[in-house]
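S.K.: what follows is a protein structure lacking sequence information:
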């Protein structure tokens, strides 16, 4: 007897925490935005951003949209 198991990838594209920004990418909004520091001329600037992921990515914190 052969057993077949169907698996479905729980990808970012169908996660309730994912916000689409274009056809293949988006932002993961599961957690708060992360602060990024960078140099501009002689000043240090700070910006907060959500992590960018591909729609086909996945993680262990998926929640069905």
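M.R.: Received it, and whenever you're ready, just let me know what you need. Since we're looking at a predicted model, the values are computed, not measured.
S.K.: use CA for all of it now, contacts and neighbours both
M.R.: Noted.
S.K.: tell me which residues in the strand or helix carrying residue 53 are buried?
M.R.: Using DSSP states H and E, the element containing residue 53 is strand 52-54. Using 16 or more other CA atoms under 10 Å as the test for burial, strand 52-54 gives 53, 54.
S.K.: from the contact counts, what lies against that strand?
M.R.: strand 25-28 (3 or more CA pairs under 8 Å, 6 or more residues apart in numbering; DSSP states H and E).
S.K.: try it against this one:
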């Protein structure tokens, strides 16, 4: 599965990346490591979505 063809990846990337950048810009320096949590949540959401899709038998229409 090519990353550029995976719609789930791009759908999730935009809001999570925006959130991470905004957090990195506006959080105080001692709380900036929390932006790593956003990245981890992105990957957890991405793989959970794929797992649930396989479990229910749904596939992307390409």
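M.R.: Done, it's in. No experiment lies behind these values; they were computed from the predicted model shown.
S.K.: quantify their similarity with the TM-score.
M.R.: The TM-score (TM-score structural alignment, normalised by the length of structure 2) is 0.27; 35 aligned residues with a CA RMSD of 3.7 Å.
S.K.: what is the burial count for residue 35 of structure 1?
M.R.: By other CA atoms under 10 Å, 10 other residues sit near residue 35 of structure 1.
S.K.: then residue 18 of structure 2?
M.R.: Residue 18 of structure 2, neighbours per other CA under 10 Å, totals 12.
S.K.: now it: how far from residue 49 of structure 2?
M.R.: Distance of residue 18 of structure 2 to residue 49 of structure 2, computed by CA to CA, to the nearest Å: 20 Å.
S.K.: now do residue 13 of structure 2
M.R.: 13 Å.
S.K.: same check on residue 16 of structure 2?
M.R.: Using CA to CA, we find residue 16 of structure 2 at a distance of 15 Å from residue 49 of structure 2.
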